[in-house]
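how would this look folded up:
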Amino acid sequence: MSEHLWRVDPRSAHDDGADFRVDSHRRLRGPYTGMGTLLRELVPDVQSRWPDLVRSHSIEILSAAPELTEAIGAAPETLTSVAIPSERTRIYPANRTRRLAHGVVELLESYAALADRHLVLSFTNVDEADHTDQEFLAIAVRRARSGRVRFVVGTRTDAVVEELAEALRAHADREDVVNPPADGPVRPAEELVRAFVAGDCTSNDPHELAAYAEADPVVVAALHDARAAELADGDWSLRLGALLHHLEHGGDPTGVGGDAMLDAANHCFDMGFYHSLLEYVPRGRAITDPEEQQERYWLLTTKMTTGLASLNRSLESLPLYDELRGRYTLPMVHMFCSYAMAMLYTRHHPPEHKDHHQAKILLNNAVAIASVLPDPEQRIFQTVFQKNGLALVETHLDNLPGALKLVTDGLARLDRELDPGKHKLHRSVLVNNRSKVLGALGRYEEALADLDTVIGLDPNYPDYYFDRADVRRKLGDPEGALLDYATATTLTAPFYELHYNRADVLVEVGDLEGAIAELAYVVDLEPDQVDARLNLVSLLLDTGDLDTAAVHLAEGLRLHPADARLVHANGLLALETDDRDLARKEFDRALELDPHLVAALADRAGLAHDDGAHDAAIRDLTTAVEVDPDNPDLLYNRGFVHQAAGHLAAAVDDYTRALVLPGADRDELLRQRSLCRDELVDAR
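So this is what the prediction gives:
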């Protein structure tokens, strides 16, 4: 029996034995309708008993259920979270929602363990849930494996996002509920319409749906207005769901409805809920007159384009920017479009569509517009902001000195011409960007100084510690890097890149067990991270834990059966168990998938050499050297095989080539070359 249950029930009934019953229909509260509802019910009890547990997950809790701020206190503030809209110049990455979901799963598991209880959590209407909730449940069903937390996922149909469907198929038993035909008298049409609106239009009762569709629009609008008035003083998150829906369909959809839609879009934009944003914006544009309500229309549109870019759908943004540029002559619209399109060409587009020179042209246009804005503060700030974007383009064009000058001059201008209390967030962004350019120039001490400064300005922003750890590693301070990584973990929801990098540092300092634990956590968070899994398997093989290595390889190959590196690693595992035939087959298969995989070429050559098949070994090593000509180990190995085969001159040539390369084992190379030369003399 699986840990969880997938119940397909057209009535969307709850599990009678559940400890918490949650309706996930996104029309109720929008993003995190389900997860937020669960937290609103559960967290007060956790707060009263284990406040430290709540504090460690406050970011996740308050992102999904902002109403709990009064009960648990605010999350750690950053310049990003407190910036006023006109000064906010940083957006969250699209994977932030995954981090939030991981954090809540760990909160639930920790709570169940501390309370020594088993939780059964019933979520219904999941096929109508927002992407955030479906993503959360996909992660929860996959990761909640202790047996203490059981999820019952109720859907009316099979229509859920693929990640959730895959998790349910793998980790949940399925139960299809067959409902008897509904009986009883049909209610009057007026009663059906009232019931549908009173239920916030989430019912799938066919009679209610039909009556609502056929009702007088004036009557329907009045019902929506009345329901909106009932909800107006309720929880804040209703503005993203039920209240928003009723205002959208009430008596003033283009007025209060459109304003509410822009507010909802702004919230999703600020929180990184980009899938939700892409649902709200088309609805908002539909109730906004592009001529009479120009500002709302273009603000909604630009929110959508940014959401598309964040979700790797940047090419879909271009027609929307063209629409705005063709429709309006407003300087702010053209400046924003020029900047945003430049970011598409230099950062967001797929590689084959990037064009850094086109990005520079667009940014020069944005700078030109910014420099003539009538408001002095806007003129100064926007000019510096656009030139910061230009610095990114110059970096991509390998003009690092030019990028450094743009950022440094921008900081100096803000300090010189604006009040110190203005645009604190962007000042910190500029200092951080300057540290990145200094690091790219190899000026690590200066980069470190800038990161120290920006952490002083914004001490609760985790990415700065992540960046400083990287600089400290380059300066030969792994212990300092580990301290920064440890601090970052206390300021963010689970962030797999952080643990991946920390594992690298732990290997540097010789803590292999710690590195294995970090990498195991990474692949638990995100199983499709192949590099992390390969590093984990390598460490497990090095430490002799073959059984665990086999488990991780099996999971990796299940997810990525055609990944040559995983197939090669399976061959290494076979070698560790002395199954040379299987190892050879796996190396062959890896090279069928990727004929230039150097590690597989080298290892297959090693087997051939052991078998005395020197020509085959030399062929593989020659291919490997062609792929990686500056690898001294490959040249040494080929020289060694040449030497064993009696090709002494070729061996001397390989040893000599290897000697001048970085990382070469000079003593061993000189020794082997001397032996070859002695043999050549003897032969002559």
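
please make it C-alpha for all contacts and neighbour counts, starting now.
Will do.

mind listing what the most centrally placed residue in the chain touches?
Among the residues of the chain, Asn95 comes closest to the average C-alpha position under C-alpha atoms, centre = their mean, at 2.4 Å. Going by C-alpha atoms under 8 Å, 6 or more residues apart in numbering, Asn95 touches no other residue.

could you measure from it over to Asp458?
Applying C-alpha to C-alpha, to the nearest Å, the value for Asn95 to Asp458 is 22 Å.

what does Leu68 give?
Taking C-alpha to C-alpha, one finds Leu68 at 24 Å from Asp458.

tell me where the protein has strands.
4-8, 20-23, 119-124, 149-155, 172-176 (DSSP state E).

tell me which of those sits nearest to Leu573.
Of all the strands of the chain, it is strand 172-176 that lies closest to Leu573, at 31.2 Å by C-alpha to C-alpha.

quick one: the closest one to strand 149-155, angle?
Per axes from the mean of the first three to the mean of the last three C-alpha atoms, to 10 degrees, the angle that strand 172-176 makes with strand 149-155 is 40 degrees.

if you count neighbours, what's buried in strand 172-176?
172, 174 (16 or more other C-alpha atoms under 10 Å).

which secondary structure elements does that strand contact?
Packing contacts for strand 172-176, counted by 3 or more C-alpha pairs under 8 Å, 6 or more residues apart in numbering; DSSP states H and E, involve strand 4-8.

how about this one, so we can line them up?
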Amino acid sequence: MNTITIDADRRLRGPYTLAAALLDALVPAALQHRPDLVAGHDQEIRLAAPHLGPVVPRRERTLAERVSQAERILIPGAGRTLRAANGLAEFIRDHLAQAGPLRVVVDNLGAADPTDVELVGVLRRRVPAVLLEVVEGEARPRGGALRADYDRYRDEGFHHAMAEAGLEELRDLDHDDDPERWWTLLHRTAAALVAIECEDAARDLYEQARRVSTEPVHRATVACSIATLLVRHHDPARRDPDDALAWINEAITITSLLPDARERAFHLGFDLNAKALVEVRLGRPHAAMALVEAAIELADRHLGPGEHPIHRLVLHANKGQLLANLGRPDAALAEYALAIDADPGYPDYYLDRGNLLLKLGRLDEAEADYESAMRAGPPFPEPYYNRAEIRYARGDLDGALADLDYAIELDPGFAPAYVNRAGLLVALGRLDQARQDAERDPADPYLLCALGQVEAAEGRPEEARKAFEGALARDSRLAAAWAGLGALDFDEGAIGAAVAGLSRAIELEDTAEYRFNRAVALKAAGRAGEARLDLVRAAVLDPDDEDIKAALTA
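Predicted coordinates for the structure are as follows:
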């Protein structure tokens, strides 16, 4: 086994110091023997080791790579580095499977950037030890400040590095010495602190800016940023949409008065879009729609055809989400198409459109969008989780299970996948494994519901009822729990209670399965006419289900 030693101290190269050195050792050989493998992971390799860009084949440039700094308003979220770590792990695993095993001694792991710490965890979890052994070496960190590569930190979503380096410089930088640099650095640092869930520290910076700056655009940006913080705080108990509304109105008041039409169109449109989010949190989707449409109209009227393309695609994507929630799917699909056409390399909007297509029963199109999201960049769990639902609906239980297994492998903290996998394992009769998933978090109502399914399948109705009722105590709108109770009531001969439980489930989520089960209960109650209506509706919801066809024929 070959051995290499790498110094992971973040002060050498910043984020992905370890990853870049590891890629330096592996990519040249991979380019010789598996150029397709390198090309298949070009985004994550370029992200971690930008100096390798000239030799790494590029699949497609994203819109963000083609616009100016001022137009790069869509900053990657905190989860992007996990996607990159998974992509790098798969590249390293597949390369070493051909090139042979490797031992990596990592010096100064304790001084590594969080991106490298995360990568080491993913490598140890996902690359077999027979191929890669990562061990900790010496600890002699060099100390000093992190290099100030602010554009890279902001653009690539390296939020910890942006926060660390930004705070360090802000300690010695006075607003009056260089107002624009001070403002840009403060704004980027505060945004990074929000991304890493340090909202109190971010708020302190915003308040500092309010005490110092009198520039209208800057004050409006601070007000908008505080409003967004208040509706997106990582702790739901600290969200305050009413206070956010006051802050975003202050921002809009300022940007509405900007004298330059083009500057006003962009900044006011940005603030209107932010207010739409506040209105959504306040339960007013129609008001949110009007705001987004006003922002689009501003852009169309006052910005040039190629100006601020990312701002425009975000507006169209947000309009698509609102239209979908307002029950206008065709219009929503048209908006999603505009966003995707503007940047085919951005995966998340494929996911949003796929979810809408799935709700509409257009499974082939939804599957195509999920697979486009899979191809667009490093792997992440959501498209696999959603494709599993399509595979399950088609009766491909093994394929659905493989997708859910992979989703959990990519992110062991992705709770929804455990819920669906537990239910699928129940359907496959693998109850011990289903129980392991269902008991992962006893406070999660969805997992409690899955546990109820396990208990029912194992013939323990009292324990199943306790689990379903526990789920409803935490979330009274959980349709699967109501359906589970209805099934238990039916088995115990309480037909009226069964109909009531299944009716409540259908009110919350109208599915073919719930309609079919209520039809069975209604027939047992002597209500054959109502039962047939449920079967007719079930056939509309799932026209390929053989049990529904047989029941209708009978």
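
TM-score for this pair?
Overlay of the two chains. TM-score (TM-score structural alignment, normalised by the length of the second structure): 0.85; 520 aligned residues with a C-alpha RMSD of 3.3 Å.

which residue is the nearest non-sequential neighbour of Ala574 of the first structure?
Ala583 (5.1 Å; C-alpha to C-alpha, 6 or more residues apart in numbering).

over to Pro76 of the second structure?
Spatial nearest neighbour of Pro76 of the second structure, excluding adjacent residues (C-alpha to C-alpha, 6+ apart): Gly157 at 4.8 Å.

distance of the equivalent of the one you found over in the first structure from Ile369 of the first structure?
Aligned counterpart of Gly157 of the second structure in the first structure: Gly272 (TM-score structural alignment). Per C-alpha to C-alpha, Gly272 of the first structure is found 29 Å from Ile369 of the first structure.

now Val149 of the first structure
56 Å.

neighbour count winner among those two?
Set side by side, Val149 of the first structure and Ile369 show more neighbours around Val149, with 23 against 20, by other C-alpha atoms under 10 Å.

ok, the more buried one - contacts?
108-109, 112, 118-121.

now do Asn355 of the second structure
Asn355 of the second structure makes contacts with 366, 386, as judged by C-alpha under 8 Å, 6+ apart.

what's the counterpart of it in the first structure?
Under TM-score structural alignment, Asn355 of the second structure pairs with Asp470 in the first structure.

separation between the aligned residue in the second structure for Ala94 of the first structure and Asn420 of the second structure?
Residue correspondence to the second structure (TM-score structural alignment): Ala94 of the first structure is matched to Ala78. Distance of Ala78 of the second structure to Asn420 of the second structure, computed by C-alpha to C-alpha: 25 Å.

between the two, tell me which one has more neighbours.
For the pair Ala78 of the second structure and Asn420, the greater number of neighbours falls to Asn420 (23 against 17), based on other C-alpha under 10 Å.

what sits closest to the aligned partner of that one in the first structure if chain neighbours are left out?
By TM-score structural alignment, Asn420 of the second structure lines up with Asn535 in the first structure. With C-alpha to C-alpha, 6+ apart as the criterion, Asn535 of the first structure has its nearest non-adjacent residue at 7.6 Å, and that residue is Leu519.

these two touch, right, the one you found and His499?
Yes. With contacts counted by C-alpha atoms under 8 Å, Leu519 of the first structure reaches His499, the gap being 6.9 Å.

quick check on these two: which one has the bigger neighbour count.
Each of Leu519 of the first structure and His499 has its neighbours counted (other C-alpha under 10 Å); Leu519 has more, 27 against 22.

measure the corresponding residue of the second structure for the more buried one to Glu389 of the second structure for me?
The pairwise alignment with the second structure assigns Leu519 of the first structure to Leu404, based on TM-score structural alignment. Applying C-alpha to C-alpha, the value for Leu404 of the second structure to Glu389 of the second structure is 9 Å.

with Gly14 of the second structure instead?
For Gly14 of the second structure relative to Glu389 of the second structure (C-alpha to C-alpha), the value is 40 Å.

quick one: map Ala227 of the second structure onto the first structure.
In the first structure, Ala227 of the second structure lands on Ala342 (TM-score structural alignment).

which residues touch the nearest residue to its match once chain neighbours are set aside?
Nearest non-adjacent residue to Ala342 of the first structure, counting by C-alpha to C-alpha, 6+ apart: Ala359, 4.0 Å away. Neighbouring residues of Ala359 of the first structure by C-alpha under 8 Å, 6+ apart: 341-346, 393.

just checking, the residue nearest to Ala574 of the first structure touches Leu572?
Yes. Using C-alpha under 8 Å, Ala583 of the first structure is in contact with Leu572, at 6.5 Å.

quick one on the thing from earlier: what about the match of Gly157 of the second structure, neighbour count?
For Gly272 of the first structure, using other C-alpha under 10 Å, the count is 21.

same question, the one 10 residues further on
Here the number of neighbours of Pro282 of the first structure (other C-alpha under 10 Å) works out to 15.

for Thr346 of the first structure, see how far away it is.
Pro282 of the first structure is 27 Å from Thr346 of the first structure, by C-alpha to C-alpha.

go on, Asp484 of the first structure?
Taking C-alpha to C-alpha, one finds Asp484 of the first structure at 30 Å from Thr346 of the first structure.

next: His102 of the first structure.
For His102 of the first structure relative to Thr346 of the first structure (C-alpha to C-alpha), the value is 31 Å.

for Gly326 of the first structure, same thing?
23 Å.

next: Thr656 of the first structure.
From Thr656 of the first structure to Thr346 of the first structure the distance is 43 Å (C-alpha to C-alpha).

contacts only, for the closest residue to Asp343 of the second structure other than its chain neighbours.
In this structure, Asp343 of the second structure finds its nearest non-sequential neighbour in Leu63, 5.5 Å apart by C-alpha to C-alpha, 6+ apart. Leu63 of the second structure is in contact with 310, 342-343, 345, counting by C-alpha under 8 Å, 6+ apart.

among the residues you listed, which recur in the first structure?
By both residues aligned by TM-score structural alignment, their matches' C-alpha atoms under 8 Å, the contacts of Leu63 of the second structure still in contact after alignment to the first structure are 310, 343.
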